[in-house]
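A.B. asks: For reference, the sequence and a predicted model appear below.
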Amino acid sequence: MNKRETGQYYENLACEYLSENGAKIVCRNFRSKKGEIDIIARDGKYLTFVEVKYRTSARFGEPEAAVNSRKQKTICRVSDFYKIRFGISEECPIRYDVVAIKVDETSAIHIRWHKNAFSYIPYNAW
């Protein structure tokens, strides 16, 4: 599998996991000039912007640690574009989540859904 196919595989797992846990997938791989959001879902009253990170070893740390401040800023900018593009009301509760997928040495897959993993970073805070 190439890198894109591998990423798609783990995003599919994340979508299945989110759906099994009550989220409704709205959109996948939403792109703008500023970047991409892996999954956009509804979880109860929240519109959630979800970043999927996976690791096949602990050598580079936990998968969620890869969602650094730069990546968070990108997700926030793309979410701004999404909200404008689709007329999402300012009243709509928004959440930024991370789905972390880790494959251990026995090839077992472990999935963690971090709800509200980070807060919105306003553009003027850069």
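C.D. replies: Received it, and whenever you're ready, just let me know what you need.
A.B. asks: okay, CA-based contacts and neighbour counts for the rest of this
C.D. replies: Will do.
A.B. asks: OK, contacts around the residue sitting nearest the centre point of the chain?
C.D. replies: Geometric centre of the chain, nearest residue: residue 51, 1.6 Å, by CA atoms, centre = their mean. Contacts for residue 51 (CA atoms under 8 Å, 6 or more residues apart in numbering) come out as 37, 38, 39, 67, 97, 98, 99.
A.B. asks: Pasting the second one now:
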Amino acid sequence: MPTQRAQRGAAVETAALAHLRRAGLVPVARNVRYKGGELDLVMRDGDTTVFVEVRYRATADFGGGAASVDLRKRRKLVLAAQLFLQSHPTLAQGPCRFDVIDASGDPPRLDWLRDAFRLEDCGFDR
């Protein structure tokens, strides 16, 4: 049985998915897990593949959800995205970006940070 925290996280992720769909993005995958990390949402924005990290914090006292996507987390996301693209070669041909949905407060307010970070920010080359 999922914990209350897991249930809240799933609800916030579902709200983020609905928010992105209303903005015109198309879902590709959800909760894709690899040994080194997980992709919360994979979406398409036109011809761009978007890897979306959803972060919930009850308060923004320590910088909110977006601040918790530190260098270590970004590197895990990049590696998971690379694995995803290896298994979806047609998506690997087009542009990609990394977005973050910062969900803070109760009820959560969603703040969508498009192009939240780039490969170069994580020490990777293009």
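C.D. replies: Good, I have the coordinates. Here the structure is a predicted model, which means the values were calculated and not measured.
A.B. asks: In structure 2, which of the contacts of residue 51 of structure 1 still touch?
C.D. replies: Retained in structure 2: 37, 38, 39, 97, 98, 99, out of these (criterion both residues aligned by TM-score structural alignment, their matches' CA atoms under 8 Å).
A.B. asks: host element of residue 90 of structure 1?
C.D. replies: Using DSSP states H and E, residue 90 of structure 1 falls within no helix or strand.
A.B. asks: Provide the secondary structure category for residue 95 of structure 1.
C.D. replies: strand (DSSP: H, G, I helix; E, B strand; the rest coil).
A.B. asks: corresponding residue for it in structure 2?
C.D. replies: Counting by TM-score structural alignment, residue 95 of structure 1 corresponds to residue 97 in structure 2.
A.B. asks: Which residues are in contact with the closest residue to that match other than its chain neighbours?
C.D. replies: Once flanking residues are discounted, residue 97 of structure 2 sits nearest to residue 50: 5.0 Å by CA to CA, 6 or more residues apart in numbering. Going by CA under 8 Å, 6+ apart, residue 50 of structure 2 touches 42, 43, 44, 96, 97, 98, 99.
A.B. asks: Tell me, of those residues, which are also contacts in structure 1.
C.D. replies: Shared with structure 1, among those: 42, 43, 44, 96, 97, 98, 99 (both residues aligned by TM-score structural alignment, their matches' CA under 8 Å).
A.B. asks: Which of those has the largest number of neighbours?
C.D. replies: For those, the largest neighbour count, defined by other CA atoms under 10 Å, is 23 neighbours, found at residue 42.
A.B. asks: What's the match for residue 70 of structure 2 in structure 1?
C.D. replies: Using TM-score structural alignment as the criterion, residue 70 of structure 2 maps onto residue 68 of structure 1.
A.B. asks: ok, how many other residues are close to that match?
C.D. replies: When neighbours are counted by other CA under 10 Å, residue 68 of structure 1 registers 10.
A.B. asks: again, but for the one 10 residues further on
C.D. replies: A count of nearby residues for residue 78 of structure 1, using other CA under 10 Å, gives 21.
A.B. asks: For residue 105 of structure 2, which residues are in contact?
C.D. replies: Per CA under 8 Å, 6+ apart, neighbours of residue 105 of structure 2: 57, 58, 59, 60.
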